[in-house]
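J.: I need the structure of the sequence given here:
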Amino acid sequence: MSRNLSSNCISITCSNDARSYSFGAVRKPEFLPPTTDALRLHIKRCNYQVCVWENAHIPKPSLPRLQDCGWIVQREQVVPRLITLDPIPETCPEIVVCHCKGHCNTKNCSCRKANVSCIKLCTPCKRSCLNSGDTQ
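T.: The predicted structure follows:
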């Protein structure tokens, strides 16, 4: 019996898409993929390190400024700049998702309990339930 796997494919074009897709599936924020902003800064830091290694044989190499490469210089210490943007917009400080296997029609549903509609990040219902906002 063959199974159509293409129906399970999703379109992810950036780190933020991967983060949004994974949001409902992970239990802790630290397991989410990085934001596009955090990934960009990480790549800049990696690129700076590669520049250092490539020029290691030169006594006084011409390197880009640390501050332009994802680093912060504080009191003669260099620390990584992890983000420049808020990871979660201020407009949604608390996001509620459920993991209901039913129709999200009881107070066991964390979305219904919080008095909000289910969203696409809820798994496995993905808004195809009785608490989607369209059917209330």
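J.: contacts, neighbours, all on C-alpha from now
T.: Fine.
J.: all strands of the chain, in order?
T.: Taking DSSP state E as the criterion, the chain carries its strands at 71-74, 77-80.
J.: which of those strands is buried the deepest?
T.: strand 71-74 (a mean of 14; mean count of other CA atoms under 10 Å).
J.: Now do it: which elements does it pack against?
T.: With contacts defined as 3 or more CA pairs under 8 Å, 6 or more residues apart in numbering; DSSP states H and E, strand 71-74 has these neighbours: strand 77-80.
J.: and the longest helix for the protein?
T.: helix 36-54 (DSSP state H).
J.: returning to that earlier point: with distance to Glu94 added, can I get the strands of the chain in a markdown table?
T.: Rendered in a markdown table, the data for those read as follows (distance: least, CA to CA, whole Å):
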| stretch | distance to Glu94 |
| --- | --- |
| strand 71-74 | 30 |
| strand 77-80 | 27 |
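J.: One more, so I can put them side by side:
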Amino acid sequence: MSDIRYRHRISSMGKKSAAKVHQLKTLSPTSEAFVENVKRVHFQVCIWRSALTGEAPDMDPLENGWVSDDDFGVLMPVTFPPQTEIAPAAVMKLIQCGCSSETPCSTERCGCVAGQMSCSAFCRCRAEIRTCWNRWTLLKQRIEDANDSDEDESNDEDDSDD
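T.: Alright, predicted model coming up:
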């Protein structure tokens, strides 16, 4: 899928204006994003099918393309598996937001939020937790922090074996 995505992007470069080409929403999904979409669709279909029987499916949404966002009290779709790069660094330099309000990146007017991706160091907010209000950036940071603490715990257990 990623190869098809790349070839399609290259072939459309001459047909569209530069402003349209660099919009994130014009990119087709990567293979990793496609897998997460399929997980969510499968989960949704199982819920719809269970409506006919009256019994909820025995499925955990957190294992089927969703992640819990406790700060907002909602489930949010996983658009990429953890540790997956959205795009190469050269492409990420082209995709950036320029939000500058008191709560930057807090609304759908932010290109990163609208594209359901976290801000990066190339954005005006620099993706700094104290200045960026992008829910995807905050969620990514929480996931990275959780992964770091899991690694620290497993390292502590390894150290105690010595």
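J.: where does the TM-score land?
T.: Here the superposed chains carry a TM-score of 0.51, computed using TM-score structural alignment, normalised by the length of structure 1; 81 aligned residues with a CA RMSD of 2.3 Å.
J.: for the strands of structure 1, which one sits closest to Asp86 of structure 1?
T.: Of all the strands of structure 1, strand 77-80 sits nearest to Asp86 of structure 1, with 16.1 Å by CA to CA.
J.: just to revisit the earlier point, looking at the strands of structure 1, which is closest to Leu32 of structure 1?
T.: Evaluated with CA to CA, the strands of structure 1 place strand 77-80 nearest to Leu32 of structure 1, the distance being 19.4 Å.
J.: picking that back up, so for Arg27 of structure 1, which of the strands of structure 1 sits nearest?
T.: Of all those, strand 77-80 sits nearest to Arg27 of structure 1, with 26.3 Å by CA to CA.
J.: What is the closest one packed up against?
T.: Contact here means 3+ CA pairs under 8 Å, 6+ apart; on that basis strand 77-80 of structure 1 packs against strand 71-74.
J.: In structure 2, which residues correspond to the strand it packs on?
T.: Matched against structure 2 by TM-score structural alignment, strand 71-74 of structure 1 falls on residues 66-69.
J.: what's the matching range in structure 2 for the longest helix of structure 1?
T.: When helix 36-54 of structure 1 is aligned against structure 2 using TM-score structural alignment, it corresponds to residues 31-49.
J.: Off-centre distance for the matching stretch?
T.: Averaging C-alpha coordinates over stretch 31-49 of structure 2 and over its chain gives two centres that are 15 Å apart (CA atoms, centre = their mean, to the nearest Å).
J.: Mean deviation, it versus structure 1?
T.: Relative to structure 1, and after both are superposed, stretch 31-49 of structure 2 has an average distance of 0.5 Å to its aligned residues, where the measure is mean CA distance after the TM-score superposition for structure 1.
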